[in-house]
Structure formats: structure tokens, C-alpha cells
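**Q** dropping a prediction and its sequence here:
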Amino acid sequence: MTDSGSESVLRVEGITKNFGPVKVLRGVDLHLEPGEVLGVVGSNGAGKSTLVKIITGYETPDAGQIYLDGVPVELRSVQDARRHGIETVFQDLALVDELSVYHNLFLNREMTSGGPFRLLNNRRMREDARRYLDEIQVNIPSVDVPVEKLSGGQRQAIAVARATRREDVKILLLDEPLAAMGAKEAKLIIDLVRSLARTRQVSMLVIDHNYTHIFELCDRVNVVEQGTVTLDKRTDETSLAELTEFMVTSYRQQIEEESA
């Protein structure tokens, strides 16, 4: 869901990044609207991962500018990006299997009781975890269960819930969120993504190699090839067949250029 009348929540202009003599990004332009889910696809080595690392503050660009809500920013670290409301859920999810659902939701941001000993306020964390999961319609029977007991879709949902629990989170980057999931598990994440975009206006950038997932999750798709965005289309204005054909043609052209 998008609001075309609003300032882009994220705008990337002319981003370049070199690693030694290798030109990874060659002037990337990208925008993300409030409440929009944008899919980013491309072949291995196209520059997708580097672009994500720049947006999350893990890498700094050599040139170009990032704007958040129309304001130019410099994201010097992952912590800096988080302070600007940018969170990421990578494929490994970074969950602690032995800990409960509610402890994972508050991992590294635990609530403590008053007094000199600063004890964990488990009761409040448990209550807040249950309330938030109910609010975003994540059906977990008990917040006390260790996450290692959950299904793959439920674990992904907990990772997304942890990343978006703070009200100031505006942008969420998802790395192959439907990987190795069956239809039932995938539907849980698809519904969660759509709900967060619609009700919380969280804007999401989804990196995925599976084009079918892009059409299930995203409002718009960008193709990154050879360090630039070569296609920008709404998913309801293109098709899986058209996107596949575009990628095959791009790959053939790249091979021809390299062999010339």
C-alpha cells in the first residue's frame, strides 16, 4: 500500500560504491514510499547486498545521497540507521533458540524493575509481548515457549515483530523472508507484511531471488544489474513471465558484453 501524495520515506540518489578496482554500485537511484513493500531482485554480484548494507549503515557509499522523509542523512553505522528508524531481518533471524518468545522480542532491550539491582521485569515483558503479537495478528499460542519449538514461519514472524516493535521504526529490510517455507508458513509472513504496511505504515524493502515471492509480497519491483537499477515497475503492471524474460535478456546481454 502506498501514499503517492507523501514524501518518499527513503530516497537513494546516485549511490556509488567501489571495492578497490571493482565498481559494485554505479549510481543507484531508488525510492520507497510510506507503507510500500518494494522488492529488489538481481543476479549474484549485481550489487543488491551492498546497497542493503549502505541503507542499513553497515557500509558507507563513495558518492551519492540518502534521504529519509526528504531530509539528507549520513548513516555511519547500524546503530545510526536504527536511530533513524531502519531495521533489518536477515535470513539467520538472530533469534536465541533457548529463550522464550517474549525474551527474544526484548533481546538487548530488556525491561528492568526499579531499585538498585535492576532485575528483569519478566511480567511486563510477557504482557507487552502478548499485546503486541495480538495487535499485529501473529498467532503464537504462548509467549513463554522457547522459539526453537516454533515453526519456520512463526520464527520469521517473531523476528519481524521484534524489528518493528518500536513505534519509531519506519523502514524494514527483509532478506528472503519466505525462503524454504511451505504455502501455509508463507501465508503467515505475507499477511504480517501486508498488515504492518497497512496499519503501521512500515515501509519494507524485500531482497529475494524467488520472483514468485516478489509478486506475493511486493507493491513494486526494482531490478539491480551491474550496479544500477535497470527496471522499476509496479507488480500489478507487470507479470512473472515479463520479469523472468527481462532478467534472462539482461543476463544474455551481460554475457555478450563480457565476451566481446
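**A** In hand now; what should we look at?
**Q** drop to CA atoms for contacts and neighbour counts, all remaining ones
**A** Will do.
**Q** measure the residue nearest to the spatial centre of the chain to residue 93 for me?
**A** Nearest residue to the geometric centre of the chain (Cα atoms, centre = their mean): residue 173, 1.5 Å. Distance of residue 173 to residue 93, given as Cα to Cα, to the nearest Å: 12 Å.
**Q** also residue 239?
**A** 30 Å.
**Q** and if you look at residue 158?
**A** 9 Å.
**Q** before we move on, what about residue 204?
**A** In terms of Cα to Cα, residue 204 sits 16 Å off from residue 93.
**Q** more crowded one of the two?
**A** Taking neighbours as other Cα atoms under 10 Å, residue 204 and residue 93 compare with residue 204 leading, 29 against 17.
**Q** quick check: next helix or strand after the helix or strand harbouring that one?
**A** Here residue 204, judged by DSSP states H and E, is contained in strand 203-207. With elements assigned by DSSP H and E, the helix or strand that comes after strand 203-207 is helix 211-217.
**Q** list the buried residues in that next one.
**A** In terms of neighbour count (16 or more other Cα atoms under 10 Å), helix 211-217 has its buried residues at 211, 213-215, 217.
**Q** give the residue farthest from the middle of the chain.
**A** residue 116 (38.7 Å).
**Q** residue 32: neighbour count?
**A** By other Cα under 10 Å, the residues close to residue 32 number 22.
**Q** secondary structure class for residue 95?
**A** Here residue 95 is recorded as coil under DSSP: H, G, I helix; E, B strand; the rest coil.
**Q** below is an additional structure, to be compared with the one above:
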Amino acid sequence: MTEATRTPILKASGLVKRYGRVTALDHSDFDLYPAEVLAVIGDNGAGKSSLIKALSGAITPDAGEIYLDGKPQKFTNPMEARLAGIETVYQNLAVSPSLDIVDNMFLGRERLKPGFLGKYLRMLDRKSMQEDARAKLSELGLLTIQTLNQPVETLSGGQRQGVAVARAAAFGSRVIIMDEPTAALGVKESRRVLELIKDVRSRGMPIVLISHNMPHVWEVADRIHVHRLGKRIAIISPKTHTMAEGVAIMTGALDPNDHPAGAYVA
């Protein structure tokens, strides 16, 4: 099935975001299809972060449209995007170190006990949360962790990122966005996160991967969105373009149309 006949699960059209005289997004387009890993690459200052912030509700575009499952969306904050099913995993290991794994998994989504205890005494249903946390971590192969009650600060960087990914996979019903998920990790831990990405994709969940690590991008991405000067300039494939060609397109050294395989140019 071609892109022309497929329906994007998440789509943006003509996004504009200005900060005074600086144009961060210049009529930028975006398409994410079901069950794929779409990598977003671009040089520093290209507008990648602004694009992702717009898609995840962290900023409101000055112009343009965002569609989820074909329906227009107007996110005014990240919680609205999360409620719509868009979860984001940030590069700075966005977990609360002093809280345990279960508390981090359900942070902001704590469950109350049924009946009087929950409604009036606001008591947490820790048993239910622990069971679901264990099931999700086990599903993703992350139960090498000693106990779910240990503080996250006692985990390795890879395990912390694994908790963040498990949280996103547990609550992201439509899309998971990963912003430089391996940036703070070593080689072994990065490998585990890449395997997690592949595992989540195999379960049918589409992923947006923002990364400066080109070998990682070429390993896991199905398509690559090249961002430059505030807009998408091309969509390329790891199967038809080398890393060197991708970097050349990203920096403007190569026109996407000059490549033998061609490229979708926005």
C-alpha cells in the first residue's frame, strides 16, 4: 500500500510557530502512519523540537492544523495530547528519582480504591497499579528489576529509560514520541532501548523517533523525515539512502531530487 492510499494516524499541515523575529516552524508538514517508526532528523536549530512540541501539546502553533485519526486537534497543553493517546518519552530520563517504579508508571494517573475508601478517603489502589505495572514491564522484557517498590534512583540509566518507555507504552493508545531516548545512555543500555522500540512497533504502536544518532536511526526507522530551516524538506528511506546521503540532504549539501531513488519532497 502506498503513502497516497494509506491514512496517517497523526498528521500536521502547514504548521507555523514564530518567536519574535525567529521562525521555528515555517509551514511544516508531518505524517505518521500506523505501525511504523518514523525518525525525525535535522541539524541543531532546524525546528525539530518545535515540531515535536506542537505535536505533543507543549506549544500551540500560530497557524496550521494537526489531525489525529483524521480528526482536527487543538492541543493547548501536554495533558490534552496525553488524553488523546499521544505519549512522549523525553531525553532527560523524565522520571522522579525518589519515587518507586509503580509510582513513576502511574504518576499523574494514580488509581483510587473503589467505593468509600477511594471516593472519600482518597486511598490509592496500589495493588491494582502494581499488578498492571508488573504486567507491562514483563510484556516488554523489563522484569530484570529486583522489585517494583525500589526507588527509580537505584536503577541504571537504561532501566530508567525502560520505565519511561513502559509508561508510554502502557498509556499511549495512539502514538509514542521518543525524543533522543538514547542520548544519556551507554552502548549496552542504548541497545536495550532500541530493542524496546522494535518490540513496541511489533505490537502495532507507531513511534516518532527524534535522534542525532544516525546509526540508530538507520537501524530502526521505516521512514526518515528530514527537517531543515523549519520545515520538512524530504522523506527518505533507510533502504534506498545511505547515512552519508541522509546527512547531506539534512545539511543542504545534496538536493533530494538528485538522488537516484528520489525522495518525497514537501
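**A** Sure, I can see it. Treat the numbers as computed from the prediction; the structure is a model and nothing was measured.
**Q** one step back: list the buried ones in the strand holding residue 204 of structure 1?
**A** Neighbour counts using 16+ other Cα under 10 Å place 203-207 of strand 203-207 of structure 1 among the buried residues.
**Q** all helices of structure 2, in order?
**A** 48-55, 78-83, 101-105, 116-119, 126-139, 157-171, 187-202, 214-220, 243-251 (DSSP state H).
**Q** need the winner for burial among those.
**A** Most buried of those, by mean neighbour count (mean count of other Cα atoms under 10 Å): helix 101-105, with a mean of 25.
**Q** average gap between that one and structure 1?
**A** Taking mean Cα distance after the TM-score superposition for structure 1, the mean distance separating helix 101-105 of structure 2 from the aligned residues in structure 1 is 1.2 Å.
**Q** what does that helix contact?
**A** With Cα atoms under 8 Å, 6 or more residues apart in numbering as the test, helix 101-105 of structure 2 has contacts from 95-96, 110, 129-130, 133, 148-152, 163-164, 166-167.
**Q** wait, residue 46 of structure 2 sits on residue 226?
**A** No - contact between residue 46 of structure 2 and residue 226 fails when scored by Cα atoms under 8 Å: they sit 9.5 Å apart.
**Q** between the two, point out the one with more neighbours.
**A** For residue 46 of structure 2 versus residue 226, neighbours defined as other Cα under 10 Å are more numerous around residue 226 (26 against 21).
**Q** how about the more buried one, what's its partner in structure 1?
**A** Mapped onto structure 1 by TM-score structural alignment, residue 226 of structure 2 lines up with residue 223.
**Q** now its match: how far from residue 180 of structure 1?
**A** Using Cα to Cα, we find residue 223 of structure 1 at a distance of 22 Å from residue 180 of structure 1.
**Q** contacts only, for the aligned partner of residue 173 of structure 2 in structure 1.
**A** Taking TM-score structural alignment, residue 173 of structure 2 has residue 169 as its aligned residue in structure 1. For residue 169 of structure 1, the contact set (Cα under 8 Å, 6+ apart) comprises 82, 84-87, 163, 202.
**Q** near residue 21 of structure 2, how many other residues are there?
**A** A count of neighbours around residue 21 of structure 2, defined by other Cα under 10 Å, yields 6.
**Q** look up how far residue 51 of structure 2 lies from it.
**A** In terms of Cα to Cα, residue 21 of structure 2 sits 18 Å off from residue 51 of structure 2.
**Q** and if you look at residue 142 of structure 2?
**A** 31 Å.
**Q** next one: residue 153 of structure 2
**A** In terms of Cα to Cα, residue 153 of structure 2 sits 31 Å off from residue 51 of structure 2.
**Q** identify the residues contacting the strand holding residue 204 of structure 1?
**A** With Cα under 8 Å, 6+ apart, strand 203-207 of structure 1 has contacts from 9, 32-41, 48, 170-177, 197, 214, 218.
**Q** check stretch 124-132 of structure 1 too.
**A** Outside of stretch 124-132 of structure 1, the residues within contact range by Cα under 8 Å, 6+ apart are 102-103, 105-106, 110-111, 143-144, 165.
**Q** what's the farthest-apart pair in the residues you listed?
**A** 144 and 165 (17.7 Å; Cα to Cα).
**Q** still on that earlier bit, the match of residue 226 of structure 2 reaches residue 232, doesn't it?
**A** Yes - if you go by Cα under 8 Å, residue 223 of structure 1 and residue 232 touch, sitting 6.8 Å apart.
**Q** structure 1: matching residues for stretch 121-131 of structure 2?
**A** Mapped onto structure 1 using TM-score structural alignment, stretch 121-131 of structure 2 spans residues 117-127.
**Q** and that stretch, how far from the chain's centre?
**A** Centroid displacement of stretch 117-127 of structure 1 relative to its chain, using Cα atoms, centre = their mean, to the nearest Å, is 29 Å.
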